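Peer 1: this is a predicted model, with the sequence first.
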Amino acid sequence: MTTTPITARLAVLIDADNTSPKQVSALLEELATYGVATVKRAYGDWTTPQLGGWKAELNRHAIVPVQQFAYTSGKNSTDSALIIDAMDLLYSGNLDAFALVTSDSDFTRLATRLRESGKTVYGLGLRKTPQSLVAACDIFIYLEVLGERDEPSQPDEPDDAGEASTPLPNLQSLLSRAVNATADDDGWAHLSAIGSYLRSADSSFDPRLHGFPKLVALVEAQPYLTTTGSGSGVRVGLKGKATPASAPTRKTAAKKSRAQPNG
């Protein structure tokens, strides 16, 4: 899986026609964990009342609005403007990664093209985002996990806007495969290796989609998994398959400490 350092220079390109301004603060905060947002641009027809709520957010976050008139009814010219800018930025050679904020499958080819050029691509969109775009990104983050969902009212949505939310994969099957794929001969897998596998297998995997803030909390809550170690040394095994560790598991140790009387 491609990764970028925390000091990576990011281009954040927002499809304002398909993104609510109320989600901007949360998504920029999320992207700050991946790098520095050197370029921040939002694309849309700013003469339309549908984008009126964006003004305050553009000023607050120093996002540059890019005007694109809708010359033909029913055609989204915003897509073309964003794609052209993305390619110009790619060839400038000053950026390490791109963040495409959209739920529109029309940007699938752009994402794959940027990755072909060695750039990391982060996608951010709603759960209705087509799987083609999700899979085209190194990491895809659903906006619903960043805060309350608040979609803008739009008269001319893209063809895929009416699709239902993408169903979550079977969690037990996914985690079991991850442990088996990364475990050593004793049946134990490092949590960091599991995390890397999960992101490689499913770019949209996120513990927050399952109600947990971190991966370690998610695996500890699964009855078919057992954990040992702490901090960066946490290891995970399938119950009944992993060789008993020399040290008690985190869950077992916690139970023993509660059971012991104060002496």
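Peer 2: That came through, no problem. The structure presented is a predicted model; accordingly, all values stated were derived computationally and were not measured.

Peer 1: from here on, contacts and neighbour counts on C-alpha atoms
Peer 2: Noted.

Peer 1: packing partners of the longest helix along the chain?
Peer 2: Ranked by residue count and defined by DSSP state H, the top helix of the chain is helix 78-92. In terms of contacts (3 or more Cα pairs under 8 Å, 6 or more residues apart in numbering; DSSP states H and E), helix 78-92 is packed against strand 9-15, strand 36-44.

Peer 1: please identify the deepest-packed of those.
Peer 2: Ranked by mean neighbour count, those are led by strand 9-15 with a mean of 23 (mean count of other Cα atoms under 10 Å).

Peer 1: ok now that one, how far from the chain's centre?
Peer 2: Offset of strand 9-15 from its chain centre (Cα atoms, centre = their mean, to the nearest Å): 14 Å.

Peer 1: that one - contacts with which helices or strands?
Peer 2: strand 36-44, helix 78-92, strand 97-101.

Peer 1: now do the strands in the stretch 1-150 of the chain.
Peer 2: 9-15, 36-44, 64-67, 97-101, 120-125, 139-142 (DSSP state E, counting those that start in this stretch).

Peer 1: now tabulate those strands in a markdown table and tack on distance to Asp206.
Peer 2: Conversion of those to a markdown table gives the following (distance: least, Cα to Cα, whole Å):
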| stretch | distance to Asp206 |
| --- | --- |
| strand 9-15 | 20 |
| strand 36-44 | 21 |
| strand 64-67 | 29 |
| strand 97-101 | 17 |
| strand 120-125 | 12 |
| strand 139-142 | 8 |
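
Peer 1: presented hereafter is structure B, for comparison with structure A:
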Amino acid sequence: MPNQPKPDNNIALLIDADNAVAAKIKFIISSLATRGIVNIRKAYGNWAKDELKSWAEVLHEYAIAPKQYFDMVRGKNATDMALLIDAMDILYTKQVNTFCLVTSDCDFTPLVLRLREEGKQVIGFGLQKAPKPFVRACTHFVFLDKNDTTKPKHTQSKPNQPQPKQTKPLQTQPTRTPDTTLKKNTKLMNLLRTAVKENTGEDGWASLGQVGSHLSKQGEFNQRDLGYAKLIDLFAAIDLFKVENRKQPGHPRVQLRQNKS
């Protein structure tokens, strides 16, 4: 008898096809494969619509069950409610620890909050147009169009013709936000302070790894958006914190300076 997957590795993938891109499903499935087993796969939509024809092939290829719901009234559809009902049924009848919602629709924010109240992880996949309340409600949100680049076409070169030297594209890095500006960002300061305090041990220090893990669960936080390649660089730039980067167990680590307000 094959080994049964652990309940906390089971993932439910629920797709709002009206607000999702079929071409991204391979990336989504691959991303979820690193987190567990996607045993429940459902996509909701009115498949009679021409706009959803691109889903026909991928639904079969990735074993996603299509759920048909016709539009009851022009401009409205029943798919959102159907997805919501199924999510709640799964919550109470299946051993699922992680829900994945593929949508950019803010209407699902109450559902995300309800699932998280039950201790479930909620991973969102959507576009950058997704409203911030929905993005921040998710445990983790992936913007499918944030790094959407197309590979340049290569022309066939003639025999014995030397190949032009390839140059690496310049990668732009946001300008580092100065210390004074960072400290004026009350939301950011509260976020960093809380992350450090929640992970501070008896010695008064917090492991930077644990702090980073705490911050990664707080929605869209990313120190790179502030111009800092590493999290330790961000803390080191703010004089409210003290950092140690020695090559010892438990390092690097960070501490909140008590004499700073």
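Peer 2: Sure, I can see it. Quick caveat, the model's predicted, so the values are computed rather than measured.

Peer 1: let me see the TM-score of these two.
Peer 2: For this chain pair, the superposition-based TM-score is 0.66 by TM-score structural alignment, normalised by the length of structure 2; 213 aligned residues with a Cα RMSD of 3.6 Å.

Peer 1: circling back: out of the helices and strands packed on strand 9-15 of structure 1, which comes closest to Pro65 of structure 1?
Peer 2: Nearest to Pro65 of structure 1 among the helices and strands packed on strand 9-15 of structure 1 is strand 36-44; the distance by Cα to Cα comes to 4.9 Å.

Peer 1: now do the helices in the stretch 51-200 of structure 2.
Peer 2: 55-61, 79-93, 109-117, 132-137, 179-184, 186-198 (DSSP state H, counting those that start in this stretch).

Peer 1: out of those helices, flag the one nearest Asn10 of structure 2.
Peer 2: Closest among the helices of the stretch 51-200 of structure 2, using Cα to Cα: helix 79-93, at 11.3 Å.

Peer 1: in structure 1, which residues correspond to that closest one?
Peer 2: Mapping helix 79-93 of structure 2 onto structure 1 (TM-score structural alignment) gives residues 78-92.

Peer 1: once aligned to structure 2, how far is that stretch on average?
Peer 2: When structure 2 is superposed, stretch 78-92 of structure 1 averages 1.2 Å from its matched positions, counting by mean Cα distance after the TM-score superposition for structure 1.

Peer 1: returning to that earlier point: compute the inter-axis angle for the longest helix of structure 1 and strand 9-15.
Peer 2: Here the directions of helix 78-92 of structure 1 and strand 9-15 differ by 170 degrees (axes from the mean of the first three to the mean of the last three Cα atoms, to 10 degrees).

Peer 1: distance between helix 78-92 of structure 1 and the chain's centre?
Peer 2: The answer for helix 78-92 of structure 1 is 21 Å, by Cα atoms, centre = their mean.

Peer 1: for that helix, buried residues please.
Peer 2: Thr78, Asp79, Ala81, Leu82, Ile83, Ala86, Leu90 (16 or more other Cα atoms under 10 Å).

Peer 1: could the helices and strands packed on helix 78-92 of structure 1 go into CSV alongside distance to Glu29 of structure 1?
Peer 2: Compiled in CSV, the helices and strands packed on helix 78-92 of structure 1 are given as follows (distance: least, Cα to Cα, whole Å):
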stretch, distance to Glu29 of structure 1
strand 9-15, 12
strand 36-44, 10
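
Peer 1: quick one: closest of the ones you listed to Tyr142 of structure 1.
Peer 2: Tyr142 of structure 1 sits nearest to strand 9-15 of all the helices and strands packed on helix 78-92 of structure 1, at 14.3 Å, using Cα to Cα.

Peer 1: distance from the closest one to structure 2 after superposition?
Peer 2: With mean Cα distance after the TM-score superposition for structure 1, strand 9-15 of structure 1 averages 0.5 Å from its match.

Peer 1: so that strand matches what in structure 2?
Peer 2: Taking TM-score structural alignment, strand 9-15 of structure 1 hits residues 10-16 over in structure 2.

Peer 1: what's that stretch in contact with?
Peer 2: 36-45, 79-80, 83, 87, 95-103 (Cα atoms under 8 Å, 6 or more residues apart in numbering).

Peer 1: many thanks, have a good one.
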